[in-house]
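Asks: structure, please.
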Amino acid sequence: MQGGPENATTTDERHSSRVTIEVNGASREVTLDNRTTLLDTLREHLDLTGAKKGCDHGQCGSCTVLLDGRRVKSCLIFAVTVDGRSVVTVEGLAGPDGLSPLQAAFVAHDAFQCGYCTPGQLCSARGMLDEVSRGWPSAVTEDLNTRVELTDAEIRERMAGNLCRCAAYPHIVAAVRETAGAREPAARAMRAASS
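Replies: Next comes the predicted model:
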């Protein structure tokens, strides 16, 4: 009886996996079809709808989240590959006292219009600022032997994987620049303490 109800259960079990992901600091366990993307897992199984499905091809960046601290496009990653790993979505960026400094800067600089891309922009900017603090160069970094200076050109290059159909780019750059400026004194203090 191929294709009967008994085989359907067996087939589903063979093509699904139990996955445990730490999402925004909480351990979440779900059973998923092995073909389910991280984006669909977040939105449809964990009710975290901040990451948006824009293009579903990794081209727009609306679905950007942080995976083990690095920015990724969640529509391109199968959820089974992140078993045991840590994911931060836009819902996890705020702290106990409210908006993170980056989120507050986005509001202050009106760095969004329709807001559809904003969760991905925020996660990407957070990941990008962490990359800069670790000294990672970009394609436009002029001197690889000195500390990366976060110019507007650097910000635009590093955020190029996140599209904004409303073209709020100047405001996004201003918000990221302000946040980076606020982080710099703390980064200098950490560098001094480690020397």
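Asks: rest of the way, CA atoms for contacts and neighbours
Replies: Noted.
Asks: find the helix or strand that the residue most central in space within the chain is a member of.
Replies: Closest residue to the average C-alpha location of the chain: Val65 at 2.1 Å, with CA atoms, centre = their mean. Secondary structure assignment for Val65, by DSSP states H and E: strand 64-67.
Asks: by contact count, what packs against that strand?
Replies: If contacts are counted by 3 or more CA pairs under 8 Å, 6 or more residues apart in numbering; DSSP states H and E, strand 64-67 sits against strand 70-73, strand 86-88, helix 118-133.
Asks: what are the contacting residues of the second one?
Replies: Translated: strand 86-88. Ile21, Glu22, Val23, Asn24, Gly25, Val65, Leu66, Leu67, Asp68, Gly69 (CA atoms under 8 Å, 6 or more residues apart in numbering).
Asks: and of those, the nearest to Trp136?
Replies: Of all these, Gly69 has the smallest distance to Trp136: 14.0 Å, by CA to CA.
Asks: residues near Arg183, how many?
Replies: 14 (other CA atoms under 10 Å).
Asks: what's the answer for the one 3 residues further on, then?
Replies: Under the neighbour criterion other CA under 10 Å, Ala186 is assigned a count of 11.
Asks: most neighbours among the contacts of strand 86-88, which one?
Replies: That'd be Val65 among the contacts of strand 86-88, by other CA under 10 Å, with 31 neighbours.
Asks: residues in contact with that one?
Replies: Counted by CA under 8 Å, 6+ apart, Val65 has contacts Ala51, Arg71, Val72, Lys73, Ser74, Val87, Val88, Thr89, Val90, Gly120, Cys123, Ser124.
Asks: report the buried members of those.
Replies: Neighbour-count burial (16 or more other CA atoms under 10 Å) applied to these gives Ala51, Arg71, Val72, Lys73, Ser74, Val87, Val88, Thr89, Val90, Gly120, Cys123, Ser124.
Asks: run this one through as well so I can compare:
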Amino acid sequence: MSTEVEVTLRVDGTPHRLTVDVRTTLLDALRERLGNTSAKKGCDHGQCGACTVLLNGRRVNSCLALAVAHDGAEIVTAAGLALDGELHPMQRAFIRHDAFQCGYCTPGQIVSAVAMLAEAEAGWPSAVTMGEPAGVGSGGGDGPTVGTVTDDEVRERMSGNLCRCAAYANIVPAIQEVARR
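Replies: Below you'll find the model as predicted:
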């Protein structure tokens, strides 16, 4: 009985057909099989968010997703957010606000921030909004309301992405810059 299967993954717009062991995580398929090192292996337990990618438009910890379960999936890494050589607005905002120190968590932070703003825009509630739709003036939190989410809501929605260097003071304003657009 073979433990290897063929899967097709569309990564950052490019289709890849590969044979993987059924236990191969999406993160390991990206890094070890495809050479895409944008998603980082941090904790390898889904606790730090360094491996965050968009999987069919939704953010996931790629260290917890098995590649075989996502045959045919569309995967976008932080590297794939840039279009035609132009950085994504979130990438530019992170640079402008110096929202990184060592940079290890930065790709996961950026991908998560892009997805988080889309979730808020779609009205997905957070613990801060207490079930109210997201948006200017949405409930709860002590932070100022800027753009579509409060600072407290940004912090809560980004809580699955950890930064060992504690660059949070610059990460929140970078996300808020994009949220105001």
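Asks: where along structure 1 do the helices fall?
Replies: For structure 1, the helices defined by DSSP state H cover 5-14, 38-40, 101-108, 118-133, 152-158, 169-194.
Asks: skipping its backbone neighbours, what lies nearest Val11 of structure 2 in space?
Replies: Ile75 (4.8 Å; CA to CA, 6 or more residues apart in numbering).
Asks: quick one: the one you found from Ala118 of structure 2, how far?
Replies: Ile75 of structure 2 is 16 Å from Ala118 of structure 2, where distance means CA to CA, to the nearest Å.
Asks: could you do Phe94 of structure 2 as well?
Replies: Relative to Ala118 of structure 2, and taking CA to CA, Phe94 of structure 2 is found at 17 Å.
Asks: of those two, which one has the most company?
Replies: More neighbours surround Phe94 than the other of Phe94 of structure 2 and Ala118, with 22 against 15 (other CA under 10 Å).
Asks: any idea how far Gly108 of structure 2 is from the more buried one?
Replies: 12 Å.
Asks: burial count for the residue lying closest to Ala120 of structure 2 once chain neighbours are set aside?
Replies: Spatial nearest neighbour of Ala120 of structure 2, chain neighbours left out: Ala134 (5.4 Å); criterion: CA to CA, 6+ apart. Neighbourhood size, Ala134 of structure 2 [other CA under 10 Å]: 24.
Asks: what's the answer for Gly46 of structure 2, then?
Replies: 19.
Asks: what do you get for Pro137 of structure 1?
Replies: 19.
Asks: ok, Ala69 of structure 2 next?
Replies: Quick note: Ala69 of structure 2 (other CA under 10 Å) scores 12 neighbours.
Asks: now check structure 1 for the residue matching it.
Replies: Here Ala69 of structure 2 is matched to Thr81 in structure 1, going by TM-score structural alignment.
Asks: what do you get for Gly123 of structure 2?
Replies: By TM-score structural alignment, Gly123 of structure 2 lines up with Gly135.
Asks: and Thr24 of structure 2, by the same measure?
Replies: For Thr24 of structure 2, the residue aligned by TM-score structural alignment is Thr36.
Asks: pull the contacting residues for that match.
Replies: By CA under 8 Å, 6+ apart, Thr36 of structure 1 lies in contact with Phe78, Ala79, Val80.
Asks: if we go to 7 Å?
Replies: By CA atoms under 7 Å, 6 or more residues apart in numbering, the contact list for Thr36 of structure 1 reads Phe78, Ala79.
Asks: which residue in structure 2 aligns with Gly25 of structure 1?
Replies: Checking TM-score structural alignment: Gly25 of structure 1 goes with Gly13.
Asks: quick one: that match and Val76 of structure 2, what's the gap?
Replies: Relative to Val76 of structure 2, and taking CA to CA, Gly13 of structure 2 is found at 8 Å.
Asks: quick one: Arg96 of structure 2 from Leu81 of structure 2, how far?
Replies: From Arg96 of structure 2 to Leu81 of structure 2 the distance is 17 Å (CA to CA).
Asks: ok, the two, which is more surrounded?
Replies: Under the neighbour definition other CA under 10 Å, Arg96 of structure 2 and Leu81 were set side by side, and Leu81 has more, 20 against 13.
Asks: hang on, that one packs against Met90?
Replies: No. In this structure, Leu81 of structure 2 is not within contact of Met90 by CA atoms under 7 Å, at 9.0 Å.
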